[in-house]
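A predicted structure for the sequence below; I have some questions about it.
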Amino acid sequence: MALNQELQQLSGLLEASLSPATAKQAEQSLRSVETQQGFSISLLKLVASDQFPASVRLAGSLYFKNFIRRKWTDEEGNYLIPIADVEAVKTEIVGLMISLQGPTQIQLGEAISIMADSDFPDRWTTLIDDLVSRLTPTDVYTNNGVLRVAHSIFKRWRPLFSSNELLLEIKHVLEKFCVPFMSLFQQTDVLITQNEGNKEALIPLFQSLQLILKIYFDLNCQDIPEFFEDNKDVLMALVLKYLQYNNPLLVTDDEDETGPLEEAKSIICELLQLYTQRYDDVFGEMLPPFVETTWNLLTTIGLEPKYDVLVSKALGFLTTVTKNQDRAQVFGSQQILQQVVEKIVLPNMSLRQSDEEMFEDDPIEYTRRDLEGSDSDTRRRAATDFLRELKERFEGLVTEVVMSYVQHYLQTYNSDKSEWRAKDTAVYLFSSVAVKGTVTASGASATNMLLDVVGFFSQNIAPDLVASDTHAILKVDAIKFIHTFRNQLTKAQLTEAFPVLSSMFLAQDYVVYTYAAITIERILSIKQSGQNNVLLFDKDDVAPVAEQLLTNLFRLIEKGQTPEKLAENEFLMMCLMRVVLTARESIAPYSEMIMQHLVGIITETSKNPSNPKFTHYMFETVGAVLRYAAPTKPPGTFDSVLLPVFMGILGQDVTEFMQYVFQLLSQLLDVAPTNAPFPDGIAPLVRPILSPSLWETKGNVPALTHLLISILARNPELFVQQSLIEPLLGVFQKLIAAKANDHYGFELLESILYNIPVSNLRTYLRQIALLILQRLHSSRTEKLVVRVSHLVYFLSATTNPAKELGPDFAVSLLDEAQPGIFSDIFDAFVVPATPKLHSAVDKKIAVVGLTRILFESAKFNSQYGAKWARGAEMLTTTLLSGSLVGVFDGPVITEATIDPVGDEEVSFGSSFARLATVAVKVVDPAPDVSDAKKYAAAAVQRATSGGGSVAQPNLGSVTQEVGQSLTRLAGMA
């Protein structure tokens, strides 16, 4: 009865979480009860029970997956839920998932994958045996459940780098799974054959086949197992059979709906691509019938969108075959190449009616699919890749064949402008063979020397850019041509194109102005040839047009009438961000206008965050405005604009935006002059940001750490006045307890010790030292040792007497934990880690800190003189090796290196998304030391000349070689 009541209560919370009005409160209630023992089991029982609505059970499975992601283990692999619950979940979840269907089963499968990532195989040794024992000869639905679980575990291997640990895990699976796998593949084949006329039976059987083929790929993704090599004839005969297989019962009526047969053949093409790419020595002799079948498939398949993925995967397979010089010879004649172009390339590269409909009805999706570098499976991209690979093998022949078609289509268009599709095909064909290699995010790096790209641009592309009656798709083609070949155009040519591209922001066609934004952003990102840190266009180039560009971009973005539509087009925001980054300080006169627009967009999109990339670029733009405009404005200019919206986001717990807000609050403090008033709106935040719950989200940790450091630098009295030193040190304790966050803990500790008077910290110093020693003893890593070394040097290098730090303090701090322990730490950790401090400021801190320990610390010289020689050897080696950057003038960031448009995928989640425009302020504890080498040389010179240095008694303890080095160093003073 109690359990039933518990499930009813849980059901009510999950149901409430589905309504926007009650979702946040329901989520908080669920979070409050999830820590109770048995919660995970209750949640699984609810998901399994048909007493509850399907929507509630699905919500339960989704919550369970996210709960497992957050709470299964910490970074070190320690369980965060009771061990009894861990064992119970492992016992129940496989059988439960197999018994379910649809989205609920998928969510539990992902949960199993998360658990397996942590526990399999070492802490979940029974998992594969459990799965194998559930496979049956005839129960297709049970088998499909088992296969989904298996695939959810095995697919984790695909993106991983090979390692002994990974290969041992795969070997563990192979030993138990290979024989049942092949038996099931053969049995499924028999059942498909027996049920060829029974559509109801074929559908689940083809689900089995798809899962079997996916697992085939999984098991072979790292290396070809001996079992698969030994049985390749049997297994590959089945693969070939289903690449050739056709059955009208499996063909869907809807031209957009991919059928189970196309899905299976797409997976087969991926598998064939893997084998051709990685295991040619085993698979090569078997290749011809697969190539022939794929050719036949591509020359007979329809143009309907439902076949797009299959065509893309099939072309991907042929492209891989073509990468082999010997195998490519099958295409190496003019006659064959003409067939390739006519029967495969042109049908898949020409614009279809469905493409035109997408251009009109879903322009943002059209743009994302069409963009070079997109991961979308499109026919055009796959056909382009295939043609480019053929051109790499037979450059002259392919160029000649393709250009004959290009000229034909251009003539067709020039004689009749209504035949604009012909020119669209011509431009795509030309671009496909004009590029040498592949097109990356940086554009085409090299071109086909047999073609005149600039000449083609002048004759056939430029006119379409300026003509008023050009079809919108040809206008996009022209813009995209500049985008692709921007590196081949001179700065003068690009400068001429800039006003034309800018005018596209006044166009009515969504794709036209979006592609213009994409191209302008990429042009402004071009680096000067041979100078990776110098941009081709600078603020002087952009300043005259920047305000108008930004105004037009804001107008286009703000067309959106809902939060989702407002944030739909990340390319517009990316361009806006790039214009601000390039214009830099020149935006200052109208920076308030920019910020008002941004605040309005942030406010609206915070109601329903939907596009992670748009969000990221939006906050990068705020960071850029603060970086370049705030120093030219009166202090607090942007505080009154930003703080209310930031407080609203934090108050409403908009988790997708919070880490960005923390970073920008830090920047607001850092860009202000040190004597500027502390913003009233930030002071009330200090207590809430110390609460443990905020620090549980991994993505918040770096941002919160640096926000605390910024507050400490500007207003350390807050922590004393509000009695917050203990909670602050509690954050430090939490951070250094985890390997993933210990470096943030040490950054925070350095800031605490540097900014809060030692008199206020005196009672906590022993506990701080004990925590450091415990970490060094219990789970020491190289990163931890380097941070301890940095802490010792940072404290020792602090030259401001008002800080009450310095070398004696550094020695005494660690000795608080255990008298005399500093000697061991200095010898075993601090000195050996010195060369691993790489940045200019860190090297300076190390040299100044080590110099002060050796030549200014009475405590070190009197108590630990036996270690003096070791430190002197490291000091002279560091200073005389030529590796030291002698002068440090503060945190310098080369502006050209600020590039928020990287390769990494931005998404809403727990990981940290660093804002490139927000520079973490580096503290130099010895600002009065302009040259670390001269500083050290002067200290050595004083000691060796009899100037009464505390180090004099230890000078004789060094070797002759180190003594000579000290003499050399003294001569540099």
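Yep, that arrived.

switch to C-alpha atoms for all contacts and neighbour counts from now on
Noted.

Leaving aside the residues adjacent along the chain, what's closest to S55?
E15 (7.8 Å; Cα to Cα, 6 or more residues apart in numbering).

where do the strands sit along the stretch 501-650 of the chain?
Assigned strands in the stretch 501-650 of the chain, in chain order: 527-528, 531-535 (criterion: DSSP state E, counting those that start in this stretch).

distance from the centroid: which residue in this protein tops it?
The C-alpha centroid of the chain is most remote from G946, which lies 57.7 Å away (Cα atoms, centre = their mean).

Next up, the contacts around the nearest residue to it once chain neighbours are set aside.
Counting by Cα to Cα, 6+ apart, G946 lies nearest to Q952, which is 7.5 Å off, once chain neighbours are set aside. Contacts for Q952 (Cα atoms under 8 Å, 6 or more residues apart in numbering) come out as A943, T944, G946.

could I get the strands of the stretch 501-650 of the chain as TSV with distance to P288?
TSV is the format used below for the strands of the stretch 501-650 of the chain (distance: least, Cα to Cα, whole Å):
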stretch	distance to P288
strand 527-528	45
strand 531-535	46
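
and these, which is most packed in?
Most buried of the strands of the stretch 501-650 of the chain by mean neighbour count (mean count of other Cα atoms under 10 Å) is strand 527-528; its value is a mean of 16.

wait, which of the strands of the stretch 501-650 of the chain is closest to P716?
strand 531-535 (37.1 Å; Cα to Cα).

ok so, going back, how close does the residue nearest to G946 get to V940?
Distance, Q952 to V940, by Cα to Cα, to the nearest Å: 10 Å.

Same check on V885?
19 Å.

residue contacts, A866?
A866 neighbours (Cα under 8 Å, 6+ apart): S957.

swap in the one 5 residues further on?
Residues near G871 by Cα under 8 Å, 6+ apart: V831, L850, L854.

out of the residues you listed, which is most surrounded?
L854 (29 neighbours; other Cα atoms under 10 Å).

Turn the contacts of G871 into TSV, columns for secondary structure and distance to Q36.
Shown next, in TSV, are the contacts of G871 (DSSP: H, G, I helix; E, B strand; the rest coil; distance: Cα to Cα, whole Å):
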residue	secondary structure	distance to Q36
V831	helix	47
L850	helix	51
L854	helix	54
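
Identify the residue spatially nearest to Y79, adjacent ones excluded.
T73 (4.3 Å).

Give the other helices and strands that the top helix by length along the chain contacts.
Of all the segments of type helix in the chain, defined by DSSP state H, the longest one is helix 164-194. Packing contacts for helix 164-194, counted by 3 or more Cα pairs under 8 Å, 6 or more residues apart in numbering; DSSP states H and E, involve helix 127-134, helix 199-220, helix 232-244.

here's the one I want to compare it with:
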Amino acid sequence: MASGMEHLAQLLNATLDAQHHRKAESALKDEAKKPQYSLALLNIVSTEAQPTKTRLAAALAFKNFIRHNYVDEEGNYKLPQEEVQTIKRELVGLMISSPPTIQTQLGEAISIIADSDFWERWDTLTKDLVSRLSTTDPKVTNGVLEVAHSIFVRWRPLFQSNELNKEVLHVVDTFGDSFIQMLGVADQQIEANKGNAAALKGWLETMSLLIKIFYDLSCQDLPSVIESNLQSITMILHKYLSYTNSIFDDEDDEVTPLEALKADICDALQLYTNKYDDDFGVYVHEFTNNVWNVLSSVGPQKRYDLLTSKALHFLTAVASVPRHAEIFNNEQVLGTIVEKVILPNVALRETDIEMFEDEPIEFIRQDLEGSDTESRRRAATDFLRKLLANFEMLVTQVVFKYISHYLALGKTDWKAKDTAVYLFLAIAAKGTVTAAQGVKTVNSYVNVVEFFQEHIASDLVADAGVEPLSKVDAIKYLHNFRSQLNKAQWEGAIKPLIQNLASTNYVVYTYAAIAVERVLFLTDDQGQHLLGRADIQPYAKDLLEHLFALVEKDSAPAKLQENEFLMRCIMRVLIVIKDGVTECGIDSVLRHLISITNIIKENPSNPRFYYYHFEAIGALVRYYSTASGVNLLPALWEPFSFILNEDISEFVPFVFQIFAALLELNPTLPVPADFKLLIDGTLGPTPWETRGNVPPLSRFISAIIPRAAKEILDEKKLEPILSIFQRLLTSKKTEQNAFDILEAVVGTFPAPVLEPYFGTIITLIFSKLQSNPTDSYKTRVTRFYHLVSARAGEPGMGADYFIKHAEAIQAGVFTPFYLTVILPTTRQFARPVDRKLGLISFTKTICDSTAFAQRYAKGWGFTTNHLIDLLKNPPQVTAGFGDELVAEADVDDIGFGIGFTPLNTCKRGPRDDFPEITDVPAWIRQYIVAANQRHSGAIARFASERLSAEAIEVFKPYVS
């Protein structure tokens, strides 16, 4: 056992080594298949003789293992019951006794387990926690409270439900009284240890955790135990908002437990002000004064940043409640707020300038992306905007006095001008600055274009004598108000904006790239780019070369992929210029992209960067691979095949999406020999074990089946492909991918080839229909049926082929299936391409099906009525590879590293199995007329016998 544990520890250490981590992670996957792997990891975590980094790696591996292997999607345990019980028995005590970094990982693991098991399958947990609370040892108590908080915090983002209410009630019943008692204990211990730094720190952390749990317990509803103790709880909140202790006076940068506690109190005050005004409203005014005093007493040091931010969030909440907001509705009060709170927190600090110079990429992310939610600047801006929303004219008047003052100072002091511009940005924008459009609504008392021309434009166009931060302010101004400029104004602004990419300052050229990319993304109300290909083409070649030079300035893998904003700009230029890339030197662009691929594949470290990178390659494939005489594959094959052979898991899903797009976009070209090699690799079980691989692998197989049908049959690969379909069908998460593969199979191979397998396919589909199927599952089943039915006319295919196999499974099964699944689901089809398939299928059924002609006379009538209904709104199917405009998801909505990230440049439109039929009603009329003649007037006769008089009138034009 010891040697096995030692081997596992060595593998965990190797995952921390950049050179060996891939092989180690692969070996860990094999270890994870062995019995009691989770317990072996916990054993390493608990072994104090192991180095902390090994124990931490084990805790991280345990958390990830639990995330994927604890329960299946139905909530059933995937681990043996004995292992589950041991984990629950040992985990809490282990977390309590572990160092803080390990506690964090184990706390997340407990939270994952709680998602499936708490409280009904783990109803002893809360009592267990209560029994472990200590009134004398803060370390033990804090461990217990960390576990409790890691479970209860899950409630915060959830919507109310009966199940959730029961869980909260269970916790309040078993934990509530002890929680109230521990508030008193922590208060007494803080008082008793006010001169003992170590103990004081521990008990302040206890109080902090108790306040976090106070928030957790209250986030859904106001528990009775808190409601009845609310007055005494508010006394504690007041006490610790005002609490001081000289022990912490020497700290400058690090947040002390005292600031952390006050920040947690402000968080709780914000919740209660927003959610429980009826109960809490009487306390709000006093807390507003209290928090105001806190803001007035803190200095500019970094240790106060979090507290200042949370205090401002509370004041913003107060300003959000109309009856409380009135305390701010006064010119003098607003002047004091701007002077004492807003200005000190929006003015540039030395730490901001240091970050600008020393950590430029961090400065950009914080400033631009909203990752500075806990920054003073952001919180002060949010407070000011909330006041503006309530008292627009008054706030604008008050703030403009300060803007004018700082603009005057700004003629000789660039920092003063920065404050003026920041204040203007804060009050000019109403609502949030959106990622897609920037500022959509502007304060009616300001003129953003005029302000730009008078105070900002000179900083944008000047080549020298402008501080880099002033340049950034000018670019950011354009970026934020991009929707407020019309096309003519942008045609004048784009050139000076692009020229700022030539700056030697990292932040300036990066902001320029960000602004250029967002402007190129901007669309009008008709969905057309504000600046299209013709507008950007004159700059495109130099722009791309310069952007690539900036990306490739440092060829170390981590450094090269540090700046995702540059790569996003490259991607956007390629999307906007489309096949105009030929004028930019396609070979050069491709060479740069492949060179970057070869560098970052050594150590993928920035998901945003490599997502944009593969979108850029996808743009070349989408807009250029169909050009005459072009073959991108040879250039892409070498780096991409290396990625697949080495199983660089971050990149594999992107590679298969691009390969699938190459196949789909060039349906007439022969399948490259290289792609045939890939088929074998995709049919083994290993690639499918990674959840993120399933959609792109399914798509690749679906794309290659019709192109390599002969090889698949000759080399007996159809059965392994159908095995993959069967495997994917078992899970709700992958059933859609299963049907993608099945449709490709059924749309490609003739009936005699499908014959040995078709009965099994229908059996699998029908058995899943018995167990509460989703609407999306029924849609895919119905589409599959129509695909078989619509192939009538090919030897052996059509509705009769489906009926024969269905009835062979169980006599009479087709009638309820058709009436309860096919007909109602077809009526609900939303996509034009699906309605088109349904119409073709119904048409061929009433014209060619022997079973419907002879056995299902009523069914023939029902089918014709549905056909008539669908023809009231005939589908217009547009050909093409997805939508013409590439509208990619906002990056913050993409779950990097979680599952699958789709490439929008490679997005495929809905599958159209009959692209040759363009005018569906005309085709239906021709088909029915021809069939009626072919069957000696039988269709017209059936209509007269089986349809209502009203339906006969509607149907008559289609027969005659």
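Nice, thanks for sending it over. This structure is a prediction, so every number in the text was calculated from the model and none was measured.

care to give me the TM-score?
The TM-score (TM-score structural alignment, normalised by the length of structure 2) is 0.96; 956 aligned residues with a Cα RMSD of 2.2 Å.

I'd like the helices and strands packed on helix 164-194 of structure 1 as CSV, with distance to A932 of structure 1 and mean neighbour count appended.
Shown next, in CSV, are these (distance: least, Cα to Cα, whole Å; neighbours: other Cα atoms under 10 Å):
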stretch, distance to A932 of structure 1, mean neighbour count
helix 127-134, 59, 16
helix 199-220, 55, 21
helix 232-244, 66, 16
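
Arrange these in TSV, one row each, with distance to D653 of structure 1 as further columns.
Putting those into TSV (distance: least, Cα to Cα, whole Å) gives the following:
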stretch	distance to D653 of structure 1
helix 127-134	39
helix 199-220	40
helix 232-244	51
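
what residue of structure 1 takes the place of L823 of structure 2?
Using TM-score structural alignment, the partner of L823 of structure 2 in structure 1 is V831.

count of neighbours near the counterpart of Q160 of structure 2 in structure 1?
Per TM-score structural alignment, the equivalent position to Q160 of structure 2 in structure 1 is S162. As a burial measure, S162 of structure 1 scores 12 neighbours (other Cα under 10 Å).

in a helix, that's where S162 of structure 1 is, yeah?
No. In this structure, S162 of structure 1 is coil, not part of a helix, as judged by DSSP: H, G, I helix; E, B strand; the rest coil.

correct me, but it touches D223?
No. At 9.0 Å, S162 of structure 1 does not count as touching D223 under the criterion of Cα atoms under 8 Å.

between the longest helix of structure 1 and helix 199-220, how many degrees?
With axes from the mean of the first three to the mean of the last three Cα atoms, to 10 degrees applied, the angle from helix 164-194 of structure 1 to helix 199-220 works out at 160 degrees.

Show me which positions of helix 164-194 of structure 1 end up buried.
Judged by neighbour count (16 or more other Cα atoms under 10 Å), helix 164-194 of structure 1 contains these buried residues: 169-170, 173-174, 177-178, 181-182, 184-185, 188-189, 191-192.

With structure 2 overlaid, how far apart is stretch 109-116 of structure 1 on average?
Compared with structure 2 after fitting, stretch 109-116 of structure 1 deviates on average by 1.1 Å (mean Cα distance after the TM-score superposition for structure 1).

What is the neighbour count of the aligned partner of S666 of structure 1 in structure 2?
When structure 2 is aligned by TM-score structural alignment, S666 of structure 1 is paired with A660. The number of residues packed around A660 of structure 2, counting by other Cα under 10 Å, is 22.

same check, this time on K423 of structure 1
23.

Kindly report the same for L13 of structure 1.
21.

can you check F154 of structure 1 too?
F154 of structure 1, neighbours per other Cα under 10 Å, totals 23.

hang on, the earlier thing: of the contacts of G871 of structure 1, which is the nearest to P631 of structure 1?
For those, with P631 of structure 1 as the reference and Cα to Cα as the criterion, the closest is L850, at 35.5 Å.

Name the nearest residue to that closest one, ignoring sequence neighbours.
L850 of structure 1 sits nearest to Y793 (Cα to Cα, 6+ apart), 6.4 Å away.

likewise L388 of structure 2?
Looking at L388 of structure 2 with Cα to Cα, 6+ apart, the closest residue is V395, at 5.6 Å.

shouldn't the one you found be in contact with K386?
No. V395 of structure 2 lies out of contact with K386 (Cα under 8 Å); the separation is 10.2 Å.

Please enumerate the shared neighbours of these two.
If you check V395 of structure 2 and K386 against Cα under 8 Å, 6+ apart, no residue is contacted by both.

Across to structure 2, which of the contacts of G871 of structure 1 hold up?
Among the contacts of G871 of structure 1, the contacts conserved in structure 2 (both residues aligned by TM-score structural alignment, their matches' Cα atoms under 8 Å) are V831, L850, L854.

could those residues go into CSV alongside distance to M574 of structure 1?
Output for the kept ones among the contacts of G871 of structure 1, formatted as CSV (distance: Cα to Cα, whole Å):
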residue, distance to M574 of structure 1
V831, 46
L850, 46
L854, 52
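
aligned partner of C906 of structure 2 in structure 1?
Using TM-score structural alignment, C906 of structure 2 sits opposite V918 in structure 1.

Isn't its match up against L669?
No. Contact criterion Cα under 8 Å: V918 of structure 1 and L669 do not qualify, at 11.4 Å.

Shouldn't D122 of structure 1 be within a strand?
No. D122 of structure 1 is assigned coil when assessed by three-state DSSP, not a strand.

Give the equivalent position in structure 2 for it.
Using TM-score structural alignment, D122 of structure 1 pairs with E120 in structure 2.

and the gap between its match and E82 of structure 2?
Counting by Cα to Cα, the separation of E120 of structure 2 from E82 of structure 2 is 18 Å.

who's more crowded, those two?
The neighbour comparison of E120 of structure 2 against E82 (other Cα under 10 Å) goes to E120, with 13 against 9.

what comes into contact with stretch 529-547 of structure 2?
In contact with stretch 529-547 of structure 2 (Cα under 8 Å, 6+ apart) are residues 487, 491, 498, 501-502, 519-524, 566-567, 569-570, 573, 576-578, 580, 583-585, 589.

separation between the residue nearest to G946 of structure 1 and A872 of structure 1?
Counting by Cα to Cα, the gap from Q952 of structure 1 to A872 of structure 1 is 13 Å.

Confirm for me that P835 of structure 1 is in contact with L879.
No. Look at P835 of structure 1 against L879 with Cα under 8 Å: they stay out of range, at 10.9 Å.

Of these two, give the one with the bigger neighbour count.
L879 (21 against 16).

these two touch, right, the more buried one and K933?
Yes. Contact status for L879 of structure 1 versus K933: in contact at 6.4 Å, counting by Cα under 8 Å.

any common contacting residues for the two?
Contacts common to L879 of structure 1 and K933, judged by Cα under 8 Å, 6+ apart, are V847.
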